[in-house]
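Sequence plus predicted model, see below.
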Amino acid sequence: MAVVMNLEWDGVTREQYEAVRKSVDWEGKPPTNALFHVASFSDMGLRVTDLWQSAEDFQAFLEKRLTAGVKEAGIQGEPRVQIYPVHNLFTPGFRAL
């Protein structure tokens, strides 16, 4: 079952996020069953919303790739992560090729 993962990580900067992107290379080597990723920043820090085929897929990416990239970027603290089953998905801006 598809899930949405919401992450809030106070104190994470744009520079740190970009360092993790480069290190983990999730755009060049997409994680298995990752469907959607959007990152934004508030005054508090990083905010991420992902769509995954399953919570287990996200957990595998976290353990196998993301944790090392976060450590390498020197990010401190712990994020607040919430995972929910997807009830509906509508993407009017996306048109399949």
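Happy to help now that I have it.

Could you use CA atoms for every contact and neighbour count after this?
Noted.

Run through the helices of the protein in chain order.
14-24, 55-61, 67-72 (DSSP state H).

how much space between the closest residue to Val20 other than its chain neighbours and Val24?
Sequence neighbours aside, Gly69 is the residue nearest to Val20 in space, at 5.1 Å (criterion: Cα to Cα, 6 or more residues apart in numbering). Gly69 sits 6 Å away from Val24, taking Cα to Cα, to the nearest Å as the criterion.

In addition, the following structure is provided for comparison:
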Amino acid sequence: MAIIVTFELQGATQDVYDACIDRLTGGRGFSAVADLPGANGLISHAAGPVDGGWRVTDVWESPEAFESFAATLAPIVSDLGFGHVQPQVTPAHNVVTH
């Protein structure tokens, strides 16, 4: 079952997001799902500013796929000062891709 994972990072900026992506990709950038090592099962990713912070929303093929990637993501997010943030996980009813 696909899931929607949303992170609300209060106080975060684009610089924090970009630093996280740089660490995850070894500085190669992230413009396609295949650019993110270890993100097997990632269907889509979107990120952008919200009042007071930054929001990241992913769609994953399964909870297990996200949990596997979270083992890589968590130490990076923690090192950047946002280790206290817990994602909101929602079952996806419908996932449409192009």
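Yep, that arrived. Please read these numbers as outputs of a predicted model, since none were measured by experiment.

picking that back up, can you report how many residues lie near the residue nearest to Val20 of the first structure?
Using other Cα atoms under 10 Å, Gly69 of the first structure has 21 other residues around it.

and if you look at Ala71 of the second structure?
Residues near Ala71 of the second structure, counting by other Cα under 10 Å: 11.

same question, Gly48 of the second structure
Neighbours around Gly48 of the second structure, by other Cα under 10 Å: 12.

which residue in the first structure lines up with it?
Using TM-score structural alignment, the equivalent of Gly48 of the second structure in the first structure is Ser40.

Please enumerate the strands of the second structure.
Secondary structure of the second structure, counting by DSSP state E: strands at 3-10, 42-50, 53-60, 88-91.

Contact partners for Leu46 of the first structure?
Counting by Cα atoms under 8 Å, 6 or more residues apart in numbering, Leu46 of the first structure touches Leu7, Glu8, Trp9, Asp10, Gly11, Val12, Thr13, Arg14, Tyr17, Ala39, Ser40.
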